[in-house]
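[1] Predicted model and sequence follow; I will ask about them next.
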Amino acid sequence: MGGRAVVVGGGIGGLAAAIGLRLIGWEVTVVERARVLADVGAGISLHANGLRALDALGVGEAVRAVARPQYTGGTRTPDGRWLARMDGAALERALGTPIVGIPRAALHRVLRAALPPECLLVGAEVSSVDRSHPTRVRVPLDGDALDADLVVAADGVGSRLRTQLFPRHPGPAYSGSTVLRAVTEHPVALRTDFELTWGKGAEFGHIAFADGRAEWHAVVNSPAGVRPADALAAMRRRFGGWHAPIPALLEATRPDAVLHHDIHELATPLPAFTAGRIALLGDAAHAMTPNLGQGACQALEDAATLAAALATEPTVPAALSRYDTERRPRSQSVARAARRAGRMGQQLTHPLAIAVRNTALRLAPSRATVQAVLRHGDWAPPRLPLAR
């Protein structure tokens, strides 16, 4: 089965979906509302499930070539004491690949390079779709329109298409936490590949990149919409007394490089990831908190699963039914787990609760940390039968 697809959103999930659809013989147009592809964003970790999805899409090796494996690190307290250490080598033995850290911009470039330039329509916005025809979907674009056999709504946590398809759903909810992050301007001397540090209602973490630079992020409990006049100065005040290398990471950052976003999630799960010939994907379907590092990985799983379903099922409706059946339970389960992880991690403020958590982490055997990662990372991708 082949056809014409319109993917709304040129982020990680949308680009991955386009790659998968083209692999199985579909014509694809990716519609991205940004007028300039500035590759904004800091960095992410990709777990085994995300890398396996990228392998299924044919771009796994290209991603690994610009990523840095995460073998060392773990979770600490603000004074530097270790709560739990990460055994990246054990994860690699169990899963065949370590977790890797990569700048978002580099991941975007790899995904775009797998698509012909004419696939990407930049500076065009899709706010609604016409589903009146039973076998086609019309996508209005600035007075014109695209007709498609399938529309993939990968338009993010604030998805307009999700709102159109499920008008009674309450939409994204504020998690209670806000995140500030940046990539350092130059390399920083780091002893570990990845760290998280938990304080009272706050977390600071870093991801080391292959070129020696690093991404850092700070997650803090905060009312929505609160913005300091000088974000970097606020981070130095809040975290400057925490253990090394946190002060050095902040010192290596330009003030204009700091990004600040409130964290929203779909706390109320969607009743379906599909409607007619439209499939929701990534944050549009299951926006989650970042506490497990699974947001992008789940979007990549979506992309590989959608392509496999369309390649093997006889009709688009049958394929989308299978996609919903396979993806909704897993991704919504991961979202619930991420929410719980945040409540027991960064969001804790009561001193007794923090002490109990820290003691439990220190006493837990190292295999418990490995098992926690395996619980979500050990996912087998579907095989994509390539178009002839």
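    In hand now; what should we look at?
[2] going forward, measure contacts between C-alpha atoms and count neighbours the same way
    Noted.
[3] Distance from the chain centre to stretch 88-106, please.
    Centroid separation for stretch 88-106 versus its chain: 15 Å, with CA atoms, centre = their mean, to the nearest Å.
[4] Please enumerate residues in contact with it?
    Residues outside stretch 88-106 that contact it (CA atoms under 8 Å, 6 or more residues apart in numbering): 39-48, 64, 66-72, 207-210, 215, 370, 374, 378.
[5] Just the residues you listed: which are in helices?
    Members of the contacts of stretch 88-106 lying in helices (criterion: DSSP state H): 48, 64, 370, 374.
[6] buried subset of the contacts of stretch 88-106?
    41-48, 64, 66-71, 207-210, 215, 370, 374, 378 (16 or more other CA atoms under 10 Å).
[7] picking up where we left off before, could you work out the most separated pair of the ones in helices among the contacts of stretch 88-106?
    Across the ones in helices among the contacts of stretch 88-106, the longest distance by CA to CA is 21.2 Å; it joins Arg64 and Val370.
[8] another structure for you, compare them:
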Amino acid sequence: MRGTAVVVGAGIAGLATARGLLGAGWQVHVLDRAAGLPRSGTALGMWPEAMRALDFLGAGGQVRADAIEPRRARILRSDGTQLVDLSARQMPMLVPRPQLLAALAANVPDEHISRQHPVSAVSDLPDAEVVIAADGIHSPLREAAFGLGPRPLGTVAFRGTVAGPVSEVSESWGRSQLFGITPHDSQRTNWFASIRVQALAAAGDGGNAAQLLRNRYRTWHPAVARVLDSLTGEAIDQRTLLDLPPLPSYVHGRTALLGDAAHAMAPNLGRGACEALVDSAVLVEALRSARSVSEALERYDRVRRPRTTRIVRAARLLNRTSTASRLLPVRNAAVTLLGRLS
């Protein structure tokens, strides 16, 4: 089947879907509020399902060329004591967000994208047989269709990169906060911190983000200290973390919700970008092979909604567990035991 599609949002899900539909012979018009692709961003986990989706979309080779494969992955206590070694499990490739977006955009010609074109309602859109709502966690199209917006997770995240490479992934858990370190590329290290809102409020933390983080993590193990000591004016992304409650459907009329617009999740499982890519691949295949748009959208919803709903729930639970403020010995012992049994 071929037809016409309007894609709202030129992020991961939007560009991936536009690329796939163009390759399938569809007429596609992308609308995006930004002036262009971002030039900075942290590393994203490309799990095997994401790589299969990228291969289906024809972008897998370029992403592999830009990606880093970690050698080891561990969960640690704040003093550096190991809780779980995850290295025996299959780990994701890591690729910086700008490189991923550039790879996806490579087969979406500029004439198919209208930049600085925000969309607040379906009535703002040109006529098309399908509307792809890939407009993020604050999606106006989702809120108009279902009246549902994001909900707070109770944590604040800080993210950035520093000079110098690392070869392993680590996430260190303490009381009410965690600190993660991953490869970014061959020259830089990706880092992230998550702190419970109550802990920040009780301590009266505020002002300069770099100094706030140094104060919060001053007693943590040397790998964390090395990253924080390397903060020399680099931009720090700070945001209150949100996710979405379960939606009754990822489809409303001729509109399909993808990525964060459908299932924004806590970052703790590292699967947000992965699931957005799988959304795109499933929808593109459905639109390419189904007999009608309604059949394709029904298939997409049936395949993607149950799985992503479970992942959102699991990510929310892990967000709470990893930044718990009470019963830390019990939490740590349980995580260690689960690591040995799995």
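    All right, it came through fine. What you see is a predicted model, and the numbers here were worked out from it, not measured in a lab.
[9] returning to that earlier point: closest to Ala337 of the first structure among the ones in helices among the contacts of stretch 88-106 of the first structure?
    The closest of these to Ala337 of the first structure turns out to be Leu374 (CA to CA; 13.2 Å).
[10] who are the neighbours in contact with the closest one?
    Contacts for Leu374 of the first structure (CA under 8 Å, 6+ apart) come out as 91, 95.
[11] ok, and the closest non-adjacent residue to whichever residue in the second structure pairs up with Gly25 of the first structure?
    When the second structure is aligned by TM-score structural alignment, the residue opposite Gly25 of the first structure is Gly25. Of all residues not flanking Gly25 of the second structure in the chain, Arg2 sits nearest, at 6.2 Å (CA to CA, 6 or more residues apart in numbering).
[12] again with Asn332 of the second structure
    Among residues not flanking Asn332 of the second structure along the chain, Leu83 sits closest, at 6.8 Å (CA to CA, 6+ apart).
[13] Just give me the neighbour total for that neighbour.
    Using other CA atoms under 10 Å, Leu83 of the second structure has 21 neighbouring residues.
[14] what about it, helix or strand, and which?
    Using DSSP states H and E, Leu83 of the second structure sits in strand 82-85.
[15] For Gly201 of the first structure, see how far away Met344 of the first structure is.
    10 Å (CA to CA, to the nearest Å).
[16] who's more crowded, those two?
    The residue with more neighbours, out of Met344 of the first structure and Gly201, is Gly201; 19 against 14, by other CA under 10 Å.
[17] measure the residue mapped onto that one from the second structure to Val197 of the second structure for me?
    Taking TM-score structural alignment, Gly201 of the first structure has Ser176 as its aligned residue in the second structure. According to CA to CA, Ser176 of the second structure and Val197 of the second structure sit 9 Å apart.
[18] follow-up on the earlier one: same list, the ones in helices among the contacts of stretch 88-106 of the first structure, but as TSV with distance to Arg328 of the first structure please.
    Converted to TSV, these look like this (distance: CA to CA, whole Å):
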residue	distance to Arg328 of the first structure
Ala48	20
Arg64	28
Val370	25
Leu374	19
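[19] re the thing from before, give the closest residue to the match of Gly201 of the first structure in space, chain neighbours not counted.
    Spatially, and ignoring its direct neighbours in sequence, Ser176 of the second structure is nearest to Thr323 (4.3 Å; CA to CA, 6+ apart).
[20] pretty sure that neighbour contacts Ala199?
    No - judged on CA atoms under 8 Å, Thr323 of the second structure makes no contact with Ala199 at a distance of 10.0 Å.
[21] Neighbour count for the two, which is higher?
    Each of Thr323 of the second structure and Ala199 has its neighbours counted (other CA under 10 Å); Thr323 has more, 22 against 16.
[22] That one and Pro150 of the second structure, how far apart?
    Distance from Thr323 of the second structure to Pro150 of the second structure, counting by CA to CA: 20 Å.
[23] what's the helix or strand for the residue nearest to Gly25 of the second structure?
    Going by DSSP H and E, Arg2 of the second structure is not part of any helix or strand.
[24] what residue of the first structure matches up with it?
    Checking TM-score structural alignment: Arg2 of the second structure goes with Gly2.
[25] Quick check: the gap between that match and Ala307 of the first structure.
    Per CA to CA, Gly2 of the first structure is found 11 Å from Ala307 of the first structure.
[26] Pull up the overlap in contacts between the two.
    When contacts are counted by CA under 8 Å, 6+ apart, Gly2 of the first structure and Ala307 are jointly contacted by Ile24.
[27] and those two? which has more neighbours close in?
    With neighbours defined as other CA under 10 Å, Gly2 of the first structure and Ala307 compare such that Ala307 has more, 31 against 16.
[28] now for that one: what does it line up with in the second structure?
    By TM-score structural alignment, Ala307 of the first structure lines up with Val284 in the second structure.
[29] close enough to count as contact, that match and Arg19?
    No - assessed by CA under 8 Å, Val284 of the second structure is found out of contact with Arg19, at 9.2 Å.
[30] so what's His108 of the first structure closest to, chain neighbours aside?
    Ile12 (6.4 Å).
[31] quick revisit: what lines up with the residue nearest to Asn332 of the second structure in the first structure?
    Checking with TM-score structural alignment, Leu83 of the second structure has Leu83 as its match.
[32] ok, now Val156 of the second structure?
    Applying TM-score structural alignment, one finds that Val156 of the second structure aligns to Thr178 in the first structure.
[33] Likewise for Asn190 of the second structure?
    Matched across to the first structure, Asn190 of the second structure falls on Glu215, judged by TM-score structural alignment.
[34] what's the distance between that match and Leu250 of the first structure?
    For Glu215 of the first structure, the distance to Leu250 of the first structure - CA to CA - is 10 Å.
[35] Quick check: neighbours shared by those two?
    Common neighbours of Glu215 of the first structure and Leu250 (CA under 8 Å, 6+ apart) are Thr184.
[36] related to what we said a few turns ago, how deep is the residue nearest to His108 of the first structure tucked in, by neighbour count?
    Neighbours of Ile12 of the first structure under the rule other CA under 10 Å: 21.
[37] So it is in contact with Cys297, correct?
    No - judged on CA under 8 Å, Ile12 of the first structure makes no contact with Cys297 at a distance of 9.4 Å.
[38] Fine, thanks again, bye for now.
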